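J.: Predicted model, plus sequence, below.
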Amino acid sequence: MNSAISCTANPSMPPSKTVRVVIKGRVQGVFFRDWTVHNARELCLKGWVRNRRDGSVEAVFSGEPTAVDEMVDKRCRVGPPAAMVTGLNSFPSDDDPGQGFQRKPTA
């Protein structure tokens, strides 16, 4: 049985929520970006994630509002097993999330 995730786009309903998130704590060197890509794709979100030179992780999540809230409020506040999230700031964004969800270079 194939457990691949299928995200079907509905052209009549574009993504209705886009946020930019900055996550602080022990979030670099603990596979946070790869974990974020996996979780965002699981929730059918568009956007990206990258490390920042200040030691934080930054991401843009765009998609169905409950999926965006799940990613930000539940998943990113905890992170992967080796992470220790000490702060998370989320704010509305008008950034273009692009196609799919990807990992970007450090900024």
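T.: Perfect, I can see it now.
J.: Please count neighbours and contacts with C-alpha atoms only from this point.
T.: Noted.
J.: What is the neighbour count of the residue nearest to Leu45 when sequence neighbours are not counted?
T.: Excluding its sequence neighbours, the residue lying closest to Leu45 (C-alpha to C-alpha, 6 or more residues apart in numbering) is Gly63, at 5.1 Å. Residue neighbour count, defined by other C-alpha atoms under 10 Å, stands at 21 for Gly63.
J.: what about versus this one:
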Amino acid sequence: MKRVLLTIKGKVQGVGFRRFTLQKARALGLTGYVRNLDDGNVEVLVQGAYPAVDQLIISCEQGPIHAEVNDLLVEEDDGDEIYLDFSVTG
């Protein structure tokens, strides 16, 4: 199992990024959440099988059609919260 925290920077709010990420994560069988941050970035906590998590990272680098991703930070996350599904929070 792989668990990472993503911070996506650029034009990523108001362009359907959370819905896009939700659909991709659920299709890949991943759990966690996506949320908007006060600084205009989007945060994604995702956990699941290594190849599926890597695929979501690639999807987030591109984003939905109206998004402009300038930077994507990936951090290993060692939290112990258990997520049963993938959801939009905040």
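T.: On my side now, so go ahead. The structure displayed is predicted, hence computed values, not measured ones.
J.: Any idea what the TM-score is?
T.: Comparison of the two superposed chains (TM-score structural alignment, normalised by the length of the second structure) gives a TM-score of 0.96, and 89 aligned residues with a C-alpha RMSD of 0.8 Å.
J.: re the thing from before, who are the neighbours in contact with the counterpart of the residue nearest to Leu45 of the first structure in the second structure?
T.: The equivalent of Gly63 of the first structure in the second structure is Gly48 (alignment by TM-score structural alignment). Contacts of Gly48 of the second structure were listed using C-alpha atoms under 8 Å, 6 or more residues apart in numbering, and they are Met1, Lys2, Arg3, Gly29, Leu30, Thr31.
J.: Now check the last one against the first structure: what is it aligned to?
T.: Under the alignment (TM-score structural alignment), Thr31 of the second structure maps onto Lys46 of the first structure.
J.: now the second one
T.: When the first structure is aligned by TM-score structural alignment, Lys2 of the second structure is paired with Lys17.
J.: what's the neighbour count on Asp39 of the second structure?
T.: 7.
J.: ok, now how distant is the spatially most central residue of the second structure from Gly29 of the second structure?
T.: Taking C-alpha atoms, centre = their mean, the centroid of the second structure lies closest to Val44, which sits 3.3 Å from it. Using C-alpha to C-alpha, to the nearest Å, Val44 of the second structure is found at 15 Å from Gly29 of the second structure.
J.: Over to Asp77 of the second structure?
T.: 18 Å.
J.: ok, now Pro51 of the second structure?
T.: 11 Å.
J.: again, but for Ile65 of the second structure
T.: 23 Å.
J.: okay, those two: which has more neighbours?
T.: More crowded of Ile65 of the second structure and Gly29, by other C-alpha under 10 Å: Gly29, with 14 against 10.
J.: Look at the more buried one and tell me its secondary structure.
T.: coil (DSSP: H, G, I helix; E, B strand; the rest coil).
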